[in-house]
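Student: Structure for this input, please:
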Amino acid sequence: MRSGQLADAAGVNQQTLRYYERRGLLDPPQRSPGGHRLYPTEAVTLLRVIKTAQRLGFTLNEVADLLDAFRRRRSGAGLQARASDKLTEVEQKLADLTVIRDTLRAAISAGCDDLIACAGTSCCPLPFAE
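Tutor: You can find the predicted model right below:
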C-alpha cells in the first residue's frame, strides 16, 4: 500500500505518516523499485489505534510507550494500568473544569463586570489569591 492510499484509509495526511515514522510510532516502510514507500495493510489498524489513543487523551509519547511495551512483550503491554492512570488524570481535569465553570457562573450571576471593582467587594466570587 502506497503512502497516499494508507493516509486515505487511515484518515490522516502523508506528513503525519512521515512524522510518525520519525517518532518511531510507525515502522519505516519498504520501498518500491521506483522509491515509493510501501506499507503493509496492518499499518491502517496501527494508525487508527494511534489516533484513537490521542482522542482518549494519550500524548504521542504515551502512545509510543504503549506501542513499545506491546512490541517488546507482545502481551499485556500495561494498557490497563496506563488507561487507569489516564482516567484518573481526566477525572482530575473534569473536577478542575467543574470548579472553573461554577466560579464563572457565580461571577456572571454576581454581575462582575470589572475585575478590579469586583475584587474589592465582599460578594465577589472570583478566587483571588491573597
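Student: Please make it C-alpha for all contacts and neighbour counts, starting now.
Tutor: Noted.
Student: what's Thr45 in contact with, if anything?
Tutor: Ala10 (CA atoms under 8 Å, 6 or more residues apart in numbering).
Student: Return the set of buried residues in stretch 104-113.
Tutor: By neighbour count on 16 or more other CA atoms under 10 Å, the buried set for stretch 104-113 is 106-107, 112.
Student: Take these and lay them out in a markdown table including secondary structure and distance to Glu91.
Tutor: Output for the buried residues of stretch 104-113, formatted as a markdown table (DSSP: H, G, I helix; E, B strand; the rest coil; distance: CA to CA, whole Å):
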| residue | secondary structure | distance to Glu91 |
| --- | --- | --- |
| Ala106 | helix | 23 |
| Ala107 | helix | 24 |
| Cys112 | coil | 29 |
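Student: this one as well, want them side by side:
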Amino acid sequence: MEGLTISQVAKGANVNIETIRYYERRELISDPPRTESGYRKFPQEVVEDIKFIKRTQELGFTLEEIKNLLAASNHKNFRSVEMHDFVTSKIKEIETKIHDLHQMKTLLEDLAEKCPGSGVSKEECPIIKNFKGVN
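Tutor: This is a model prediction of the structure:
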C-alpha cells in the first residue's frame, strides 16, 4: 500500500502529529486507510490539504469555513458561483469587523486621553468608569 506515514505528513506540511490528529477528528481530512499491521497511510494530497488549512486559518477563516472550502475545492462538480457568494459574504463580515475595530480604537484613544495617569483610584478612573457604564 502506497502512502505517507503520519510523521511524513507532519514533516511535509510543517505541523506536528497532534495537529493532523485534530484535523482528522474535526473531519477536515479523511481518515486514511490502514495497512494490515494497522499503520495509517495518507495520500500525498493530504499534505497540500493541511497546508491549505493552515494558510486559511492564518487568514482568519473558521475551521467550519475551511471544511466547506476544502469540500468545494476537492469536489468534482466545483461551482464557482458558490465560491463567489462565500467570498462576497466573507468580505462583508471583514468590513463589519474593521468598522467595529475602528470604533473600539477611537473609544480607547478617547479614554486614554481622559486618563489623568497615576495616582487615580479605580473609582475615579475614566476608563473603568466607562466600561462599567458610569459617567
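Student: After superposing, what score do the chains get?
Tutor: Once superposed, chain against chain, the TM-score is 0.78 (TM-score structural alignment, normalised by the length of the first structure); 125 aligned residues with a CA RMSD of 2.6 Å.
Student: before we move on, back to that, now the buried residues of stretch 104-113 of the first structure in a markdown table, please, with extra columns for distance to Arg37 of the first structure.
Tutor: As requested, those are exported to a markdown table (distance: CA to CA, whole Å):
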| residue | distance to Arg37 of the first structure |
| --- | --- |
| Ala106 | 57 |
| Ala107 | 56 |
| Cys112 | 59 |
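Student: Tell me which residue of the first structure matches up with Lys51 of the second structure.
Tutor: Aligned by TM-score structural alignment, Lys51 of the second structure pairs with Arg48 of the first structure.
Student: In contact with the closest residue to its match other than its chain neighbours, which residues?
Tutor: Among residues not flanking Arg48 of the first structure along the chain, Ala10 sits closest, at 6.0 Å (CA to CA, 6 or more residues apart in numbering). Neighbouring residues of Ala10 of the first structure by CA under 8 Å, 6+ apart: 44-45, 47-48.
Student: again, but for Glu27 of the second structure
Tutor: The contact partners of Glu27 of the second structure, by CA under 8 Å, 6+ apart, come to Lys67.
Student: Give me the distance between it and Phe52 of the second structure.
Tutor: If you measure Glu27 of the second structure against Phe52 of the second structure using CA to CA, to the nearest Å, the figure is 14 Å.
Student: repeat for Thr19 of the second structure
Tutor: Counting by CA to CA, the gap from Thr19 of the second structure to Phe52 of the second structure is 13 Å.
Student: repeat for Thr35 of the second structure
Tutor: Distance from Thr35 of the second structure to Phe52 of the second structure, by CA to CA: 27 Å.
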